[in-house]
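A.B. asks: Quick one, structure for this:
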Amino acid sequence: MSTLRYLTQDQVDQVRSIAYLIIPGFLSAQETEELLSHSKQLLDDFDVNDHPLVRFHTKFTTGEDNHVGDDYFLTSGDKIRYFLEEDAVDKHGKLIREKQKSVNKIGHALHELDPAFRKVTLENESLRALVRDLKFHRDPVALQSMVITKQTQIGGEGYTNPPSALGFWIALEQCTQYNGALSFLPGSHLTVPLTKRFIRLPEGKGTGFELLVTPDEEQKIKDGIKDDYVLEPCKPGDLVLIHGSVLHKSERNTSANTRFAYTFHMIESPPFAVYDEKNWLQPTQAMSFSHILEEAAYVDNSYGLQG
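C.D. replies: Have a look, this model is predicted:
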């Protein structure tokens, strides 16, 4: 067994058993404050008048039945774009609140195009050491990245064959039960099968959900899930590793405090996995998916990427 450089064996085992792990203080206080300030500066610099929700009244959401995957969303994989709350504008395309409080997400190529986020994601030796210790992937690539603002009073990973998504979620502000801290159903990656996935629909019809089981089977699975979610408050700078198949959620922010977080996803690359052409986010000629490690690493097959 190779020597661990960043994680302990207990931490590696926890990711395998319950499918998430909190790493306190992954970023220093200074690094965290710089990313938070930079995120707020991005909001200040955002020209909302160029946004299609304002210009053309075009809505898009990852909700169950109301996602209209227009070009602004589907072509955001190699750009930095701003996604507004559904009710951020009125029927005339006018903002109903200040622009900084209207954006719920900035994405999806921050890790590629923004130097501050690139440094944390693609130029981070601590991250590389962590990835090597986990042995979750042989040759991981960064798929997408986002700043999620979780504004006050406001409430899709890519699919590979085999499934290989791993989320990296970094708190930029204090996360509590009142402002949308994450909750997890431990071990659900082993007990609850995937029932659907978010995909790019054919023939330019936007995006939607593809059922992986019959509707009756999906309902039976839902009925069998126990509400044993564990709330996991976080401090600024804490990193949460999230297995792509573990059930997790974030409640409405009922506090007076925002909950900024930076998140990105890591997947396996060919020839170790095939990236599905149905995924909404696809590599482009301008930007392929960047490799995390300088070398392909051995992966412990007992981990169970199929989990």
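A.B. asks: only C-alpha atoms for contact and neighbour calcs from this point on.
C.D. replies: Fine.
A.B. asks: And the next helix or strand past the one helix or strand Val141 maps to?
C.D. replies: Using DSSP states H and E, Val141 sits in strand 140-148. Per DSSP H and E, strand 140-148 leads on to strand 160-161 as the next helix or strand towards the C-terminus.
A.B. asks: Who are the packing partners of the helix or strand just after that following strand?
C.D. replies: Using DSSP H and E, the helix or strand that follows strand 160-161 in sequence is strand 166-171. In this structure, strand 166-171 packs against strand 239-243, strand 261-268, with contacts taken as 3 or more CA pairs under 8 Å, 6 or more residues apart in numbering; DSSP states H and E.
A.B. asks: tell me the angle the strand holding Val141 makes with strand 261-268.
C.D. replies: With axes from the mean of the first three to the mean of the last three CA atoms, to 10 degrees applied, the angle from strand 140-148 to strand 261-268 works out at 160 degrees.
A.B. asks: how deep is Ser37 tucked in, by neighbour count?
C.D. replies: Residues lying near Ser37 (other CA atoms under 10 Å) number 12.
A.B. asks: on that earlier part again, counting by contacts, list what the strand holding Val141 packs against.
C.D. replies: So strand 140-148, by 3+ CA pairs under 8 Å, 6+ apart, packs with strand 103-108, helix 110-113, strand 261-268.
A.B. asks: what angle separates that strand from strand 103-108?
C.D. replies: Going by the same axes, to 10 degrees, strand 140-148 makes 160 degrees with strand 103-108.
A.B. asks: quick one, longest helix in the protein?
C.D. replies: helix 29-45 (DSSP state H).
A.B. asks: Could you identify the helix or strand that succeeds that helix?
C.D. replies: Helix 29-45 is succeeded, C-terminally, by helix 52-55 (DSSP H and E).
A.B. asks: What is the neighbour count of Gln219?
C.D. replies: Gln219 has 12 nearby residues by other CA under 10 Å.
A.B. asks: With distance to Thr191 added, can I get the helices and strands packed on strand 166-171 in a markdown table?
C.D. replies: Shown next, in a markdown table, are the helices and strands packed on strand 166-171 (distance: least, CA to CA, whole Å):
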| stretch | distance to Thr191 |
| --- | --- |
| strand 239-243 | 13 |
| strand 261-268 | 22 |
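A.B. asks: so which of those comes closest to Phe73?
C.D. replies: strand 261-268 (16.6 Å; CA to CA).
A.B. asks: Second input sequence below; structure requested for side-by-side comparison:
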Amino acid sequence: MLKDFFRKQRRYATIPSQDVKREIPEGIMQKCPRCGTISYAKELEKNLKVCKSCSYHFSLSAPERIAVTVDEGRFFEYDADLKSLDPLEFPDYKNKLRKDMEKTGLNEAVVTGEGTIGGYPVVIGVMDSRFRMGSMGSVVGEKIARAVEQAATKRYPLILFSASGGARMQEGVLSLMQMAKTSAALERLHRERVLFVSVLTNPTTGGVSASFSSLGDINIAEPGALIGFAGRRVIEQTVRQKLPDDFQTAEFLLKHGQLDMVVPRTELRQTLIKILELHANGGNADGKRPSTL
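C.D. replies: Below you'll find the model as predicted:
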């Protein structure tokens, strides 16, 4: 009896069956790629998809970005029907576009329109990195140029959120031409003395960083955002020097004068409202808030 009582018991591990695993819905938990903290997806959304442990900023889709920035129910989309063609007959390009449309529910990598932020009317454009990595093709450039023209005509401040891998390779030189088109449209906006606020999010690279996203009257970035033209390895091979660890981050660009502010996402809407308020009051002798949409 005593021998049996003190005998070492074997320990067994229970492995859940595949049926049990299937009962756990996907997307309930999300792991931070920087610090590894696992959070409930709903809690992460309440914090605007910013990790509470390390402040890592997860990507936002265009609809999510609009929802957390624009006043509720005060957004009216422009040019939602514009879709890319396949001018170069690039292999499998049409099929990839179709899949991205199904996956995102969008027709292109940017959503443009007008709405209000804190009661102030604005024209807004938001790029979506889920659609061809937010690359800028002919339609993206056209939609942004049209949004700029609307801002100039209505004299509404323009706010553009960039999230892009650069120009779209499947459209070749036609995508590169969008750099000139968008920059020329912004030059007209500048002549009309209409405010342009550029918000650079992770990532903003290639032809987008080298054109409209860097031309704001005020350039803002989210913390830790990757911003640059060529990749780190290409630059190091060209200059034959080791680059700083924080090279091409929002903080590095702020330190070297390419950005005006680095603003956490949880403070970004209030920062935009403050900028719009200062701009509106500066343009009105009576200091009254402009009429809303």
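A.B. asks: what's the TM-score here?
C.D. replies: Scored against TM-score structural alignment, normalised by the length of structure 2, the superposed chains reach a TM-score of 0.26; 122 aligned residues with a CA RMSD of 6.2 Å.
A.B. asks: Include mean neighbour count when you put the helices and strands packed on strand 166-171 of structure 1 into CSV, please.
C.D. replies: Shown next, in CSV, are those (neighbours: other CA atoms under 10 Å):
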stretch, mean neighbour count
strand 239-243, 22
strand 261-268, 26
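A.B. asks: Go through these and name the closest to Lys220 of structure 1.
C.D. replies: The nearest among those, by CA to CA, is strand 239-243 at 23.1 Å.
A.B. asks: Arrange the helices and strands packed on strand 140-148 of structure 1 in CSV, one row each, with distance to Lys40 of structure 1 as further columns.
C.D. replies: CSV is the format used below for these (distance: least, CA to CA, whole Å):
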stretch, distance to Lys40 of structure 1
strand 103-108, 11
helix 110-113, 14
strand 261-268, 12
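A.B. asks: Ok, which of these comes nearest Leu35 of structure 1?
C.D. replies: strand 261-268 (8.5 Å).
A.B. asks: Now do the strands in structure 2.
C.D. replies: Taking DSSP state E to define them, one finds strands in structure 2 at 29-31, 38-40, 75-78, 110-117, 120-127, 158-164, 196-205, 218-221, 227-228, 261-262.
A.B. asks: Format these as TSV; extra columns: mean neighbour count and distance to Ala185 of structure 2.
C.D. replies: Shown next, in TSV, are the strands of structure 2 (neighbours: other CA atoms under 10 Å; distance: least, CA to CA, whole Å):
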stretch	mean neighbour count	distance to Ala185 of structure 2
strand 29-31	14	40
strand 38-40	14	43
strand 75-78	16	16
strand 110-117	24	15
strand 120-127	26	14
strand 158-164	27	12
strand 196-205	25	12
strand 218-221	23	17
strand 227-228	26	22
strand 261-262	20	24
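A.B. asks: export those to JSON lines and tack on distance to Lys181 of structure 2?
C.D. replies: Putting those into JSON lines (distance: least, CA to CA, whole Å) gives the following:
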{"stretch": "strand 29-31", "distance to Lys181 of structure 2": "39"}
{"stretch": "strand 38-40", "distance to Lys181 of structure 2": "42"}
{"stretch": "strand 75-78", "distance to Lys181 of structure 2": "18"}
{"stretch": "strand 110-117", "distance to Lys181 of structure 2": "16"}
{"stretch": "strand 120-127", "distance to Lys181 of structure 2": "16"}
{"stretch": "strand 158-164", "distance to Lys181 of structure 2": "15"}
{"stretch": "strand 196-205", "distance to Lys181 of structure 2": "16"}
{"stretch": "strand 218-221", "distance to Lys181 of structure 2": "20"}
{"stretch": "strand 227-228", "distance to Lys181 of structure 2": "20"}
{"stretch": "strand 261-262", "distance to Lys181 of structure 2": "26"}
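A.B. asks: among the ones you listed, which is nearest Gln18 of structure 2?
C.D. replies: Per CA to CA, nearest to Gln18 of structure 2 of these: strand 29-31, 18.7 Å.
A.B. asks: How are the helices of structure 2 distributed by residue range?
C.D. replies: Ranges of helices within structure 2 are 2-6, 18-22, 41-46, 62-69, 93-104, 138-154, 172-191, 206-209, 232-239, 250-255, 265-283, based on DSSP H.
A.B. asks: Tell me which of those is the most buried.
C.D. replies: Most buried of those, by mean neighbour count (mean count of other CA atoms under 10 Å): helix 206-209, with a mean of 24.
A.B. asks: just to revisit the earlier point, who are the packing partners of the longest helix of structure 1?
C.D. replies: Here helix 29-45 of structure 1 touches helix 115-121, going by 3+ CA pairs under 8 Å, 6+ apart.
A.B. asks: contact partners of the helix it packs on?
C.D. replies: 35, 38, 110-112, 127 (CA atoms under 8 Å, 6 or more residues apart in numbering).
A.B. asks: If we use 6 Å, what do you get?
C.D. replies: Helix 115-121 of structure 1 is contacted from outside by 110-112, using CA atoms under 6 Å, 6 or more residues apart in numbering.
A.B. asks: and those as JSON lines, adding neighbour count and distance to His189 of structure 1?
C.D. replies: Below are the contacts of helix 115-121 of structure 1 laid out as JSON lines (neighbours: other CA atoms under 10 Å; distance: CA to CA, whole Å):
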{"residue": "Leu110", "neighbour count": "25", "distance to His189 of structure 1": "28"}
{"residue": "His111", "neighbour count": "26", "distance to His189 of structure 1": "27"}
{"residue": "Glu112", "neighbour count": "25", "distance to His189 of structure 1": "29"}
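A.B. asks: from the residues you listed, which is closest to Ser17 of structure 1?
C.D. replies: His111 (29.0 Å).
A.B. asks: residues contacting that closest one?
C.D. replies: 117-118.
A.B. asks: Nearest to Arg132 of structure 1, out of the helices and strands packed on strand 140-148 of structure 1?
C.D. replies: strand 261-268 (13.0 Å).
A.B. asks: The closest one versus strand 239-243: what angle between them?
C.D. replies: Using the same axes, to 10 degrees, strand 261-268 of structure 1 lies at 40 degrees relative to strand 239-243.
A.B. asks: Does anything pack onto whichever helix or strand comes after strand 261-268 of structure 1? Which helices or strands?
C.D. replies: As assigned by DSSP H and E, the chain's next helix or strand after strand 261-268 of structure 1 is strand 274-275. Judged by 3 or more CA pairs under 6 Å, 6 or more residues apart in numbering; DSSP states H and E, strand 274-275 of structure 1 is in contact with strand 160-161.
A.B. asks: Just list what the strand it packs on packs against, helices and strands only.
C.D. replies: Using 3+ CA pairs under 6 Å, 6+ apart: strand 160-161 of structure 1 touches strand 274-275.
A.B. asks: ok, and what's touching the strand it packs on?
C.D. replies: Here strand 274-275 of structure 1 has contacts from 160-161, using CA under 6 Å, 6+ apart.
A.B. asks: Great, nothing more from me.
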